[in-house]
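# Quick one, fold the following:
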Amino acid sequence: MAQENMQTENAHAHIENQGSAAFRKEYAVRDVQAGVITATMAIPLSIGIALMSDYPIQVGLATVAFASFIGFLFAWFRPGNFIGAPGIAAGLAPILALGVATFGIENMAFIIFLTATFQALIWKFNWQRYLLMAVPGYLVEGLLAGIGLKIAMKFLPFLWMLPVGMTGGEEFWNESRMHVVILSILGALIFFGLFQQFKDTNPALPYFALIVFGIIAAMFVEVKMLKVEDVEFNIGLPIPSFDSAWMWVYAFFFALMLAVVDVIEQVMSNAAIEKIDPLKRTCNSNNSLLSIWVSNMGSSFFGGMTNLDGLAKSSTNRLAGAYTKFSVLVIGLLITFFVFNVHHLDHLPYFALAIIMSFVGIKMVLGLLHIAKHGPYAMLLATLCGVLVFEVGIFEGLVITLVIHALIYYVIFKKINCQPTGSIVRKYFEKFKEDDKELN
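The predicted model follows:
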């Protein structure tokens, strides 16, 4: 009888804990405040990521809003984390841009649908644990470093770019360009200075200050301004139109790579989100994957992008005072306003976006420094992965690095430890089985 009462109490506590993930009355004011602050940071960041991905800005914002609503909904009965803020990920932007260049924007809805299908399988069978074993975390950091370098190199030219019709002839460093460069330097000093001072207390402040500075500066100096096209959203089945059988094969592996990187990033983000949770609540990565694949599959029906609970937005959400996913609902509502009123975004200068996105890219590159604790081998392999991703390609760079890693692993056990090939293979699969027993 006592045991039954204890089980009943545990069940009620579990239900109460699940409900607290979405909304708690005592934290409502803090969650609203956090949602407003995080949205302030998320909007320009999402615009930059959409530009990097070669997607319409309005589609990128719609993806963030849709993922926020799904994240809040699922927090009522399948909470993955408690303060994570969904959005389009900077680390996936060059991959999506590669997809747009390869398949065309008209076929990307099917690619996202296929990606969500793979993620649904990973969620159903809890396969993310195997992915984390097959792809070491330090290689993911290397992959993101290479992508970060691509992002920085993409946006750096906007720091001195002139509006259309103001090229200045053959003279590059003309007066107009010098004005833009000076504004970019001042904007960068404001952003980095405020970030250094408020990164642990109010991380959205540097974003807000930079945007305000950019808007005011554009009133006095002619600079290249953002122009957001109002796109027409069409709800429909994501049906592809590939010209050859080879494109079907490539689409399959491309979507698989996108799904794997998205899943690994989410699991890594959850590990970090758990550490900063104000109430020290435990994250459930499998529940987070459920929210992700549902959001991705849903967004594929209106031509949207992929999403995950990004660490930058989630950290901002936490530091802004969030306690539950109600803050994410507020983020979704605010971003929805700009989805249907995109003309308000035309006041944002390009040089301000360039500062934000260059900063994001540099931070991703500096993530390699965290690998030092894993030893020189991990550092060298992660650096090699980053260089290959930047020089050769995202998919090719990761595959080449994994092959090199496997060959080194094989040589160590084969030549140094004098183990036969069959034994090496058996030990590899035994490692998976041991991990499976531990998790179950």
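
# use CA for all of it now, contacts and neighbours both
Will do.

# Pull out the buried residues from the host helix or strand of residue 296.
Counting by DSSP states H and E, the secondary-structure element that holds residue 296 is helix 285-299. Neighbour-count burial for helix 285-299 flags 285-299 (criterion: 16 or more other Cα atoms under 10 Å).

# Also this sequence, please, to line up against the first:
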Amino acid sequence: MISLKEIKNDLPAGIVVFLVAVPLCLGIAMASGAPLFSGIIAGIVGGIVVTLISGSQLGVSGPAAGLAVIVLQAIQSLGNFEVFLSAVVLAGAIQLGLGFLKAGSIGYYFPTSVIKGMLAGIGVIIILKQIPHAFGYDTNLEGNVHYIEPDGGTTFTALFDALNYITPGAIIISVLSLAILILWDQVLTKKHKVFQLIQGPLVVVVLGIILNVVFRDFYPQLALGNNHLVELPVADSFTGFLQQFTTPDFSRVLTYDVLFLAATLAIVASLETLLCLEATDKLDPYKRISPANRELVAQGVGNMVSGFIGGLPVTQVIVRSSANIQSGGRTKLASLIHGLLILISVILLPGVLNMIPLASLAAILIIVGFKLAKPALFKSMYRSGWNQFLPFIVTIVAIVFTDLLTGIGIGMAVAIVNVLRNNYKVSHYLYKDKTEGAREQYYMILAEEISFLNKGNILQTLRRLPDNVDLEIDYSKSAYVDPDVKEVIEDFKETARGKNINLTVKEIEEGEDVRAGKVLI
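Sure, this is the predicted structure:
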């Protein structure tokens, strides 16, 4: 249900997300080797169709940079964009099925440290990728989040290349924009409510347009060329606008290549959506929990619609979602407004949008990136201990030096190793009790859940026990003891005889259900 109660917050937030989304939609289409308008279509579908079905209040959907490489390779291998669209439609149908099968819960199994690392890593990437645009070096594509650039360079070589292509007009606009955004956020919004209603990013975009017009008319040496501005396809008529839509070719839909591509798109898009959904909920100031299964249904319908009319695959995307939150969005109305504005703008105002300097958008995104990767977050995670900090920092580094999904995978691997390591350590508790003049008495109490991973630790502890002692092994309160561990205990009975160890084993009594805390009848 769309509510108008928060329109004073959602309207300016929707405008900001719209301004951020347009160049990203175009850039991702370019990075994917697809028609530019296909990115716009995906942005419209994500903003309108997905929003209306989704239960996420702050999530924003659209074409995802994380899928750009898959899409690029798919279009090249299939040799036909229309055939690729059939795979997008099929991927949406698979996502729809996953939603109905309640597969959305998979997103809950990603640890907080990895999700926060994903957010911070994306923040770092946003900053690094936008710095060249702030300098006026706009050869690299908007929307690219991979370490390896399309031209063969890297994120960091692009930073150094930017120093050789400094555009004074772009620097003036970006520096003034950053100053306004910081002043707006830190000072003005706290002074008067009018500054909360009129968002800083909107002022920055208007300022950028005005400054470039002034440069063009009075200081031509500072004027920005078309390659430094948003480049939106412009149709000369409504018929020309409709002709930019493309229908899919289903003639090869049952071939292995298309089926495999559809499954790949569905899995990767669903995973990216669920991770972004979890991350967006963590950023939500009201801490609302979005229904994951409903989100998969919404994304499935969105991809089917997008594929049918010539759009790229869509996912929920953290850059636009975080921009929505940072700009004061409160409900899904903000996302809907952003989708409607994309649709209206490409019909009525493509010329005005093409006047927006990329330097202005770079300043907005740099602030968004900083808010995602605040130094305070790093301090907080460090104070939480290495079990939290290590997966967090590894996820960030991996995302920066690879790409989003690879980085998350590496972060998850580190988190899992941490879990296994901790599980290995906490398998049991051993303590000693000695009565004067008597033999030393050792007690080993096993944990509630003992898996085969604990076998080595328990075995080492038993081997270190001295001779001529008493030992009681107690797993009567354990809910589960792996057969491998029971075998270790049985084998130790023979070892105990040779070391003169009096061994007692307290097992789960027959008929006792430790999990339920009651005796079964």
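
# if I look at residue 128 of the first structure, how far off is residue 435 of the first structure?
Counting by Cα to Cα, to the nearest Å, the separation of residue 128 of the first structure from residue 435 of the first structure is 12 Å.

# repeat for residue 48 of the first structure
Distance of residue 48 of the first structure to residue 435 of the first structure, computed by Cα to Cα: 40 Å.

# higher neighbour count, these two?
residue 48 (25 against 14; other Cα atoms under 10 Å).

# which residues sit in contact with the more buried one?
When contacts are counted by Cα atoms under 8 Å, 6 or more residues apart in numbering, residue 48 of the first structure touches 353, 354, 356, 357.

# Also residue 271 of the first structure?
Residues touching residue 271 of the first structure, when contacts are defined by Cα under 8 Å, 6+ apart, comprise residue 283.

# Strands of the stretch 301-440 of the first structure, start to end?
Secondary structure of the stretch 301-440 of the first structure (DSSP state E, counting those that start in this stretch): strands located at 308-310.

# ugh, wrong one, I meant the stretch 51-200 of the second structure
Along the stretch 51-200 of the second structure, the stretches classed as strands by DSSP E, counting those that start in this stretch are 61-63.

# Helices of that one, start to end?
In the stretch 51-200 of the second structure, the helices defined using DSSP state H, counting those that start in this stretch lie at 51-53, 68-78, 81-100, 112-135, 155-163, 168-183, 189-191, 194-197, 200-218.

# Adding distance to residue 6 of the second structure and mean neighbour count, write the ones you listed out as a markdown table.
As requested, those are exported to a markdown table (distance: least, Cα to Cα, whole Å; neighbours: other Cα atoms under 10 Å):
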| stretch | distance to residue 6 of the second structure | mean neighbour count |
| --- | --- | --- |
| helix 51-53 | 16 | 21 |
| helix 68-78 | 34 | 17 |
| helix 81-100 | 29 | 25 |
| helix 112-135 | 26 | 26 |
| helix 155-163 | 39 | 16 |
| helix 168-183 | 23 | 20 |
| helix 189-191 | 18 | 13 |
| helix 194-197 | 11 | 15 |
| helix 200-218 | 18 | 19 |
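
# Number of residues surrounding the nearest residue to residue 492 of the second structure once chain neighbours are set aside?
Setting aside the residues directly before and after it, residue 492 of the second structure is nearest to residue 462 in space (Cα to Cα, 6 or more residues apart in numbering), at 7.7 Å. Look at residue 462 of the second structure: counted by other Cα under 10 Å, it has 18 neighbours.

# re the thing from before, right, so of the helices of the stretch 51-200 of the second structure, which gets closest to residue 519 of the second structure?
With Cα to Cα as the measure, helix 112-135 is the member of these nearest residue 519 of the second structure (37.3 Å).

# and that closest one, how far from the first structure on average?
Taking mean Cα distance after the TM-score superposition for the first structure, the mean distance separating helix 112-135 of the second structure from the aligned residues in the first structure is 2.4 Å.

# For that helix, what is the distance to the chain centroid?
In terms of Cα atoms, centre = their mean, to the nearest Å, the centre of helix 112-135 of the second structure is set 11 Å apart from its chain centre.

# rewinding a little: with residue 246 of the second structure as the reference, name the closest of the helices of the stretch 51-200 of the second structure.
With distances scored as Cα to Cα, the stretch of the helices of the stretch 51-200 of the second structure nearest to residue 246 of the second structure is helix 81-100 (7.3 Å).

# buried set for the lengthiest helix in the second structure?
As far as residue count goes, and with DSSP state H defining each element, the longest helix of the second structure is helix 256-283. Of the residues in helix 256-283 of the second structure, those buried under the neighbour-count criterion (16+ other Cα under 10 Å) are 258-259, 261-263, 265-283.

# What lines up with residue 41 of the first structure in the second structure?
Per TM-score structural alignment, the equivalent position to residue 41 of the first structure in the second structure is residue 16.

# where does its match sit relative to residue 373 of the second structure, distance-wise?
20 Å.

# what does residue 218 of the second structure give?
From residue 218 of the second structure over to residue 373 of the second structure (counting by Cα to Cα), the distance is 39 Å.
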